[in-house]
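J.: Next come a sequence and a model predicted from it.
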Amino acid sequence: MKHLAGRLGTLLAVVAVIGLLPRLTRTDPALTILHARYADRPPTPETLDAIRAETGLDGGPLTVLGRWLAGLLHGDLGTSWVSGQPVAPDVRSALGVSLTLMGLSLAVALALAAALCASTLRRGARRRIVTARAGALAAVLAALPEFLLAAVLAAIVAVRLGWLPALGWGSPAQAVLPALAMGVPAGALLGRLLDDALPAAFAEPWARAAAAGGLPGRRVARHALRRTLPGLLPQLGLVVVGLTGGAVAVETLYAVPGLGGTALAAALAQDLPVLQSCVLVLLLLGVLAGAVTRLAARTLLGPALRDGALPALVPPVLPARRLLTAGAVLLAALLVAVTVAGLLRDPLHVDAAARLAAPSAAHPLGTDQLGRDVLARLGHGAARTVLTALAVSAATLLAGLALGAVRAGALTESANALPAILSGLVVAGIAGPGPWGAALAVAAVAWAPLAAHTTALYTQEKAAPHIAAARAAGAGPWHVARRHLLPAVLPPVLRHAVLRAPAIALALASLGFLGLGAQPPAPEWGRMLAENLPYAERAPWPVLAPAAALAVLGALTVLTATAVRGRKGIATAARGRTKAP
């Protein structure tokens, strides 16, 4: 009950922040409405007061929040500051489009997940030695952000090959590319998680006993699949939450009239009533998905939900593969080489005579739509992105350690289930688009995994016998924290923060792609991709260069994490063999 109350309190706090957006924004809402609706009227104090009175913005923060909540209870989502029309009809229409797209994307994800683990299930049904088969390709696909895959599909499948339409909504063909862009990363993640869990299920005593007793292999495989599903369902909820964030970029890129594209347009236009409604609906969709998946997991577990009734699946020890380490080093060296080569060039120099020029000795990666050197902008964008990602990683490390130590469980779960893009929309609604706002938006949610890790390590270490012995010997709280808790908690959480830095860089790039990050003419990988995408048919290199850089960054994240996890597995196994009698 206490945990449920914490979750509810956190949700209400987020809803309150959404409701207070008109009072939190740095611009005067009355001026925004005046410029949008009455451009010919001067901004006199009387006119602005009249607009505030008309729109209900003349009261204090609690008054504004109370009016907004009262409107929600009556189905009134307010009036658009730009068009002057009620928000509710447009939001309902956009919700139907987004639900359809999310449903198609989830179908793609489940189909891909089933395909990735099909080989492992067949081997288990035939009573062979079962190992995970999904491989590194699934891991790399899972690490690709939706906006990157959407841009590549649009540039190649729609523009270069002309197989499918690149824009619009209404026909089945127009839904294919958006559904693939959102569904493939989600399906790769689910498939890899399921494929990693199945070998542990087939290795449990019940599976070996069932096989020895003559139970058909297909039935054993079905039971193994059901054994792994409860642990996977919470991840499915997070995947649905991720779809709500991915919908913003994908709907914007493909001109899909859903909640995501509507929310982004409202954030850029400072049309806060529309932004409030879209973000609130997307947030509630994520909360509902999480609740449904938790309920489904409890239903599948049934009586085994009691403590100790069902052991946790123990994944197999991963070998420390030299190939993965070598691949990570090679990709890191490639990124460093491109960055250094780009930093030696001017990213802002415009050569109108060389617009969209092909790669040459003068311009190894070609030029963009303004005649600027793509290599130069790629290198300077890498430096900007890496430095920002490191700063955000440091901030999230401090926040994760502090909030994890105080066990902010409900707040951690809520932040972990909030996509960075939704956080970016809210920050953009308050402070407007910009690099600092994008960094703040990513930091606002990126601390949650580190906090969860800190809490787990802190709880485990506090229960260790040597802590009790130190306290019995007279050690005070500060001594225990400095000499025992901090040395045990800080190193693994620090490594975790370093491993998450590339993912933070990808999140920053996604906000830049949407126009919520660094503004022109600053070089930034996501913005480079968005700016040059309309010219992909004539000149693909300004699109493929930042897309390849982002793909390499995603692959580097996966290879590094896998190599580190493999070495940890080997070290753990070695310690176990050393301690065995």
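T.: Perfect, thanks for sending it. All figures in this text were calculated on a predicted structure; none of them were measured in a lab.
J.: all contacts plus neighbour counts: C-alpha atoms, from now on.
T.: Noted.
J.: For stretch 417-426, give me every contacting residue.
T.: Residues outside stretch 417-426 that contact it (Cα atoms under 8 Å, 6 or more residues apart in numbering) are 18, 21, 238, 241-242, 244-246, 248, 263-264, 267, 275, 279, 283, 286, 437-438, 441-442, 444-446, 507, 510-511, 516.
J.: In ChimeraX, select just the buried ones from those.
T.: Entered in ChimeraX, the line below selects the buried ones among the contacts of stretch 417-426, by 16 or more other Cα atoms under 10 Å:
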select :18,21,238,241,242,244,245,246,248,263,264,267,275,279,283,286,437,438,441,442,444,445,446,507,510,511,516
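J.: Among the contacts of stretch 417-426, which are located in helices?
T.: Counted as lying in helices by DSSP state H, out of the contacts of stretch 417-426, are 18, 21, 238, 241-242, 244-246, 248, 263-264, 267, 275, 279, 283, 286, 437-438, 441-442, 444-446, 507, 510-511.
J.: try this one next to it:
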Amino acid sequence: MSARTGRVPVAGLLGATLLTVLVVVSVAAPLLSTHGPLDQDLGAVLRPPSAEHWFGTDELGRDVFSRVLHGGRVGLGVTAIAAVVAALIGLVLGLAGALFGGWVDTVAGRLADVQLAIPTIVLALVILSFVGNSLGPLIVVLVSGSWVLTFRVIRGHAQSVVHRPFIEAARLSGAGRRDIAVRHLLPSVLPLFTVAFTLNASAILLLESSLGFLGLGVQPPTPDWGSMVAAGQARLDTAAWVALFPGAALVLAIVGFQLTGDALAERFAAGPRVSALEKEPIS
């Protein structure tokens, strides 16, 4: 086993562990929090980390530890929803483009090109300025800026598979497009889909936090890692903990996604799995 091959499972395990820990503590935030995330104590403003306030307090006397935990519920929750929706859109459009070709593939490809031509931040400014910074429009922005990666990965691989002899054999045996997609194309693209989903989730979390940092994401007083970092950046010299801990949580989550995605990519480096028909040609 090469050194490179030996390192990948360790990196993947580390990434999965980071994500698992962050998800668990975020879900269990109401149980683990020592204070309410919105509770203000003007007599304890900008207190450094202590036995009472493990991560210190912010400019309103709110407990940073509790806000980091609850901020994970918001950030990771929004990321999960947007990543699933974007992945499903990319999967369906990618498979449809490869199977049907023609105008279906052309329209899907042009939509992807248009999306890539519009910076996501500009799209966010336009959408959120018209409809407000609520959760629904935020998820729409995140999905709009992230489905293209999955679409291009799935479409490219599916187009290379759809003309292989085992697919032609399935067509000749009477299989329709739906059967071909479900029984043959879907198993073939699942490894690539998994890798794309993991890496895309990292990009979505970073985008969600960036929008929060710019004031375009989840609105105060709801805790969000990006907005918490923005609120603490002006006090880095006197109260660095206000921005340090939410920033560290964000970095750990992104590193977790990236390590997991890289490990999955290495795991499937030999090529996506193929369907049973590809392994055993139809007689």
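T.: Ah, there it is. None of the values given here were measured: they were computed from a predicted structure.
J.: Just give the TM-score of the two.
T.: The TM-score (TM-score structural alignment, normalised by the length of the second structure) is 0.82; 258 aligned residues with a Cα RMSD of 2.5 Å.
J.: Nearest residue to the middle of the second structure?
T.: Nearest to the geometric centre of the second structure sits Ala201, at 1.3 Å (Cα atoms, centre = their mean).
J.: Where do the helices of the stretch 1-150 of the second structure begin and end?
T.: Per DSSP state H, counting those that start in this stretch, the stretch 1-150 of the second structure carries helices over the ranges 3-27, 29-32, 64-100, 102-117, 120-131, 135-144, 147-161.
J.: Between these, which one is closest to Met228 of the second structure.
T.: Among these, helix 64-100 comes nearest to Met228 of the second structure, with 8.4 Å by Cα to Cα.
J.: Look up how far Ile180 of the second structure lies from the residue nearest to the centre of the second structure.
T.: Relative to Ile180 of the second structure, Ala201 of the second structure is positioned 28 Å away (criterion: Cα to Cα, to the nearest Å).
J.: quick one on the thing from earlier: quick check: the aligned residue for the residue nearest to the centre of the second structure in the first structure?
T.: Matched by TM-score structural alignment, Ala201 of the second structure corresponds to Ala501 in the first structure.
J.: okay, the angle between the helix or strand hosting its match and helix 374-405?
T.: According to DSSP states H and E, Ala501 of the first structure maps onto helix 486-513. The directions of helix 486-513 of the first structure and helix 374-405 differ by 140 degrees, with axes from the mean of the first three to the mean of the last three Cα atoms, to 10 degrees as the criterion.
J.: thinking in terms of the whole chain, how far from its middle is helix 486-513 of the first structure?
T.: Distance of helix 486-513 of the first structure from its chain centroid, counting by Cα atoms, centre = their mean, to the nearest Å, is 13 Å.
J.: Please work out which residues of the second structure line up with stretch 205-221 of the first structure.
T.: So stretch 205-221 of the first structure sits over no part of the second structure, by TM-score structural alignment.
J.: hang on, I meant stretch 537-550 of the first structure
T.: So stretch 537-550 of the first structure sits over residues 237-250 in the second structure, by TM-score structural alignment.
J.: I'd guess Pro520 of the first structure is in a helix, am I close?
T.: No: secondary structure assignment places Pro520 of the first structure outside any helix; it is coil (DSSP: H, G, I helix; E, B strand; the rest coil).
J.: can you count the residues close to the alignment partner in the second structure of it?
T.: When the second structure is aligned by TM-score structural alignment, Pro520 of the first structure is paired with Pro220. By other Cα atoms under 10 Å, 12 other residues sit near Pro220 of the second structure.
J.: Let me see the contact set for Pro220 of the second structure.
T.: Ser227.
J.: Also Gln115 of the second structure?
T.: Gln115 of the second structure touches 144-145, 148, counting by Cα under 8 Å, 6+ apart.
J.: one step back: any idea how far Thr150 of the second structure is from the residue nearest to the centre of the second structure?
T.: Relative to Thr150 of the second structure, and taking Cα to Cα, Ala201 of the second structure is found at 11 Å.
J.: Leu31 of the second structure too?
T.: 36 Å.
J.: What about the closest residue to Arg407 of the first structure other than its chain neighbours, how many residues nearby?
T.: What sits nearest to Arg407 of the first structure in space, not counting adjacent residues and going by Cα to Cα, 6 or more residues apart in numbering, is Thr455, at 5.8 Å. Thr455 of the first structure: 23 surrounding residues under other Cα under 10 Å.
J.: and whichever residue in the second structure pairs up with Thr455 of the first structure, how far is that from Leu138 of the second structure?
T.: Thr455 of the first structure maps onto Arg155 in the second structure, with residues paired by TM-score structural alignment. To Leu138 of the second structure, Arg155 of the second structure is 27 Å away according to Cα to Cα.
J.: Kindly report the same for Gly102 of the second structure.
T.: Gly102 of the second structure is 33 Å from Leu138 of the second structure, where distance means Cα to Cα.
J.: Wait, Pro48 of the second structure touches Ala239, no?
T.: Yes: counting by Cα atoms under 8 Å, Ala239 is a contact partner of Pro48 of the second structure at 7.2 Å.
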